[in-house]
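Asks: Please find the sequence and the predicted model below.
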Amino acid sequence: MSLLNKTLEKIEPLNEQMMTVSKERVDFLLKPVGSLGVLEEIAVQISGITGEMYPEIRKKAVLVFAGDHGVFEEGVSAAPQEVTGLMANMTIAGKSGVGALSKQAGADVFVCDVGMLGEVDPKSGILMKKIRKGTANMRKGPAMSYEEAILALETGIDVAERAIRNGYNMLGTGEVGICNTTPSAAIFAVLGDVDPGELTGAGANLSEEKMVNKAQVIRDAIALNKPDKKDAIDVLAKVGGLEIGAMAGVMLAGAAHKIPVVIDGFISTASAAIAIALNPDVKGYLICSHASAEKGAAFGSEFIGAKPFLNMGMRLGEGSGAAIAFNIIECALSMNREMATYGDVGLGVV
């Protein structure tokens, strides 16, 4: 049995019994019921994920996947393609946005090359898992083969399982890949039956004129490749990206091992859509960090049924929102673990 199939078979629904018990305790904490809002929801969800009343986060990591895109040649990005490799190296050095924010959160960052055009310096610390040198131009044919899409998913599973074996029990997903908002919009256009124009945003500061072109490129790619919306792997292969597939693999692995996975913005949400399509129970293991300012992000979050709890006008990607959210999640667990209950002080619930 393949790694992908074994992982999918291991995924179970959240522990509803533990969530019920956890909710009862959270409601009985020394505060008005519901007064700590999202913190209460997070505490109950993580109890359901882990099966523990007082889960503790021992080690946190953001897993960042890097890949390039053949559709770049269609003029869908304002930034040069070389920026992918540059940002991968800046991230591993701790000098990118996610690097700085993860340091503050006490989280480690791992970078994995699944599909960059350039070669990686073996001494850089970047994990070398290159599947191919960039996807093909999806306006001219499938972005990758079906087998490569599966390999992208399995690479994400493998990297996540390596982290889990090393004691990381909360993971965030991140990416670097110039023009990867294009395949992300394409994925949602297919899965959500929506015109790409409603999803296509500025990415790395694309002009209005080029956004119109970007939407048309996606329409053309979908019309040519005819991805099957009932087969998430086919969608990933025809209009997706290698780093998008790898992040979806991390989400599958997290669910299979009962580890919470914090997703970032628009591109991570596209990965989540693929993962949930492969096994709907994955949804319960995902924590959606922030409402990205990217145009299609609100649609994407609604499509997967996620409720981002931060709204900060961010659209950087890289896993930056996940790194910030780690702090909020640990506050939720501290609330549950450290607060007294009404019973502790001899009172009833208020």
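Replies: Cool, the structure landed.

Asks: From here on, just use CA atoms for contacts and neighbour counts.
Replies: Noted.

Asks: quick one, helices of the stretch 251-350 of the chain?
Replies: With DSSP state H, counting those that start in this stretch, the ranges of helices along the stretch 251-350 of the chain come out as 266-278, 297-304, 320-338.

Asks: between those, which one is nearest to His69?
Replies: Evaluated over these, closeness to His69 peaks at helix 266-278, with 13.6 Å, by C-alpha to C-alpha.

Asks: And the closest one, what does it pack against?
Replies: Helix 266-278 makes packing contacts with strand 170-176, helix 181-191, helix 232-239, helix 242-256, helix 297-304 when contacts are defined by 3 or more C-alpha pairs under 8 Å, 6 or more residues apart in numbering; DSSP states H and E.

Asks: most tightly surrounded among the helices of the stretch 251-350 of the chain?
Replies: The highest mean neighbour count among the helices of the stretch 251-350 of the chain belongs to helix 266-278 (a mean of 27), with neighbours defined as mean count of other C-alpha atoms under 10 Å.

Asks: Report the inter-axis angle for that one versus helix 320-338.
Replies: 70 degrees (axes from the mean of the first three to the mean of the last three C-alpha atoms, to 10 degrees).

Asks: So what touches helix 266-278?
Replies: Contact with helix 266-278 is made by 8, 173-175, 180-181, 184-185, 187-188, 232-233, 236, 244-245, 247-249, 251-252, 263, 282-283, 292, 294, 296-297, 300-301, 303-304, 315, 317, as judged by C-alpha atoms under 8 Å, 6 or more residues apart in numbering.

Asks: just the angle between that helix and helix 242-256, please?
Replies: 50 degrees.

Asks: As TSV, the helices and strands packed on helix 266-278 with distance to Met144 would be great.
Replies: Listed next are those as TSV, based on distance: least, C-alpha to C-alpha, whole Å:
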stretch	distance to Met144
strand 170-176	18
helix 181-191	12
helix 232-239	5
helix 242-256	8
helix 297-304	23
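
Asks: what's near enough to touch Ser207?
Replies: By C-alpha under 8 Å, 6+ apart, the contact list for Ser207 reads Ala78.

Asks: Check the gap between it and Gly75 for me.
Replies: As for Ser207, its distance to Gly75 is 11 Å (criterion: C-alpha to C-alpha, to the nearest Å).

Asks: dropping in the other structure now:
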Amino acid sequence: MKGFVIEPLSTSFAKQVQEKIDNKTKPLGALGKLEEMAVQIATIQQSLTPTLRNPHILVFAGDHGIAAEGVSAYPQEVTAQMVMNFVRGGAAVNVFCRQNHLSLKVIDAGVAADFPQDLPIVHAKIAKGTRNFLYEAAMTGQELEQAIQKGSELVKELHKAGCNVVGFGEMGIANTSSASAIMSVITKQPVEVCVGRGTGLNDEQYQHKIEVLRKALLHHQLNSNDPFEVLRTYGGYEIAMMCGAMLQAAALHMLILVDGFISSVAFLVAYKSNPYIRHYAIFCHTSAEQGHQKLLEYMQAQAILQLGMRLGEGSACAVAYPVVESAVRFLNEMASFDEAGVSNRQDIESDTCL
């Protein structure tokens, strides 16, 4: 997708950040992944004193034509009902955002319902749900372009308002089916490896879901190396909009927080179009959806939390945010050996006193 210039991070600057970390009052590497995140965030911002400003969680909502095939334990109208729950502040992501002082925006990317124009959401509906990809491509090329562009515009607006860290979540009945199909085609893994139980399918429903996706993949026989063509064929408007937003965030040197399976599949499409985006992302947790761990392995990524969550809606981004903030705070506020008047291991023969 044209229009997104994403730069590789500076390895020389990363070394400067690591030197600062190594002079903190601790043994080398003692803060583990916090140190890795501190290097990453500081290098994204090109600052030895990075800051997290005006953090936002974006929840993209959209419906899927494939829901007509009975691949979810919930009816399609739950998508619109959950949007209203977000607006009322009653969802898990609302609770965690309030707890951690995060701003939340809900985006109607393609919900199969009409919302009042004065409802406090971002009205960006491409259409009332995608087409049923069992029989035809989920969206047209024009619709895909519109979704990518709208996601880009949303992030540009946040950036202008001073935001430099954005988390991505979603809501959409049957979107695990969409994500599983995308993952299977792009990573060339069997669909049964990618498919999870989504909203809580029983064994019979789970097998039905697998069979539906097998038929859909056979119908399209898509072997394209173009990740956007895969997204157009099997994706959702919310997934496409997230993808555009992620690409724009990286182009603007913002920190990207990725939620679970669906958000990671949106990121996968962006990653296949420009691998440098990987350097701008923190994966917040490993979902209980079985395909997520394999997807993270494919992108050579490690998540920072392992809580058995599989909710979506950006919940893990909000839960993980204090950990990300801790990485920035220790880099900025923890004393160096010289500042604390503590002997460094370089000053003595052994570090056993530490």
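Replies: Nice, thanks for sending it over. Nothing here was measured: the structure is a model prediction, and the numbers come from that model.

Asks: May I see the helices of the stretch 251-350 of the first structure arranged in a markdown table, with distance to Gln104 of the first structure as well?
Replies: Converted to a markdown table, those look like this (distance: least, C-alpha to C-alpha, whole Å):
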| stretch | distance to Gln104 of the first structure |
| --- | --- |
| helix 266-278 | 21 |
| helix 297-304 | 26 |
| helix 320-338 | 9 |
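
Asks: among those helices, which is nearest Lys59 of the first structure?
Replies: With C-alpha to C-alpha, the closest approach to Lys59 of the first structure among the helices of the stretch 251-350 of the first structure belongs to helix 320-338: 10.8 Å.

Asks: Show where the closest one falls in the second structure, residue numbers please.
Replies: Following TM-score structural alignment, the partner segment of helix 320-338 of the first structure in the second structure covers residues 315-333.

Asks: That stretch vs the first structure, average distance?
Replies: Following superposition, stretch 315-333 of the second structure is found to deviate from the first structure by 0.6 Å on average (mean C-alpha distance after the TM-score superposition for the first structure).

Asks: Give me the contacts around that stretch.
Replies: With contacts defined as C-alpha under 8 Å, 6+ apart, stretch 315-333 of the second structure is touched by 20-21, 34-35, 37-38, 41, 48-52, 57, 92-93, 96-97, 100, 102, 167-169, 257-260, 284-285, 304-305, 309.

Asks: what about burial for those residues, which qualify?
Replies: Neighbour counting by 16 or more other C-alpha atoms under 10 Å classes 21, 34-35, 37-38, 41, 48, 50-52, 57, 92-93, 96-97, 102, 167-169, 257-260, 284-285, 304-305 among the contacts of stretch 315-333 of the second structure as buried.

Asks: So which of those residues are in strands?
Replies: By the criterion of DSSP state E, membership of these in strands covers 57, 167-169, 257-258.

Asks: out of the helices and strands packed on helix 266-278 of the first structure, nearest to Arg162 of the first structure?
Replies: By C-alpha to C-alpha (comparing all of these), the closest turns out to be helix 242-256, at 10.2 Å.

Asks: if we take the ones in strands among the buried ones among the contacts of stretch 315-333 of the second structure, which one ends up nearest to Ala80 of the second structure?
Replies: Checking those one by one against Ala80 of the second structure (C-alpha to C-alpha), the nearest turns out to be Gly169, at 15.4 Å.

Asks: Looking at the first structure, name the residue matched to that closest one.
Replies: Using TM-score structural alignment, Gly169 of the second structure lines up with Gly174 in the first structure.

Asks: Now its match: closest residue in space that isn't a chain neighbour?
Replies: Ranked by C-alpha to C-alpha, 6 or more residues apart in numbering and with sequence neighbours excluded, the top spatial neighbour of Gly174 of the first structure is Gly319, at 3.7 Å.

Asks: Against Val111 of the first structure, how distant is the one you found?
Replies: Taking C-alpha to C-alpha as the measure, Gly319 of the first structure falls 11 Å from Val111 of the first structure.

Asks: So those two - more neighbours on which side?
Replies: In terms of neighbours (other C-alpha atoms under 10 Å), Gly319 is the more surrounded of Gly319 of the first structure and Val111; the figures are 31 against 24.

Asks: what's the more buried one in contact with, if anything?
Replies: Counting by C-alpha under 8 Å, 6+ apart, Gly319 of the first structure makes contact with 62-64, 98, 172-175, 263-265.

Asks: For Ala181 of the second structure, what is the corresponding residue in the first structure?
Replies: Residue correspondence, TM-score structural alignment: Ala181 of the second structure in this structure matches Ala186 in the first structure.

Asks: just checking, that match touches Ala237?
Replies: No. Counting by C-alpha atoms under 8 Å, no contact exists between Ala186 of the first structure and Ala237, whose distance comes to 11.5 Å.

Asks: The two: who's more crowded?
Replies: Between Ala186 of the first structure and Ala237, counted using other C-alpha under 10 Å, the more crowded position is Ala186 (30 against 25).

Asks: check the fit of stretch 146-158 of the second structure onto the first structure and give the mean distance.
Replies: With mean C-alpha distance after the TM-score superposition for the first structure, stretch 146-158 of the second structure averages 1.2 Å from its match.

Asks: Need the contact partners of that stretch.
Replies: By C-alpha under 8 Å, 6+ apart, the list of residues contacting stretch 146-158 of the second structure from outside reads 109, 124, 126, 237-238, 240-249.

Asks: roughly how far out does that stretch sit from the chain middle?
Replies: 15 Å (C-alpha atoms, centre = their mean, to the nearest Å).

Asks: That one corresponds to what range in the first structure?
Replies: The counterpart of stretch 146-158 of the second structure in the first structure, counting by TM-score structural alignment, spans residues 151-163.
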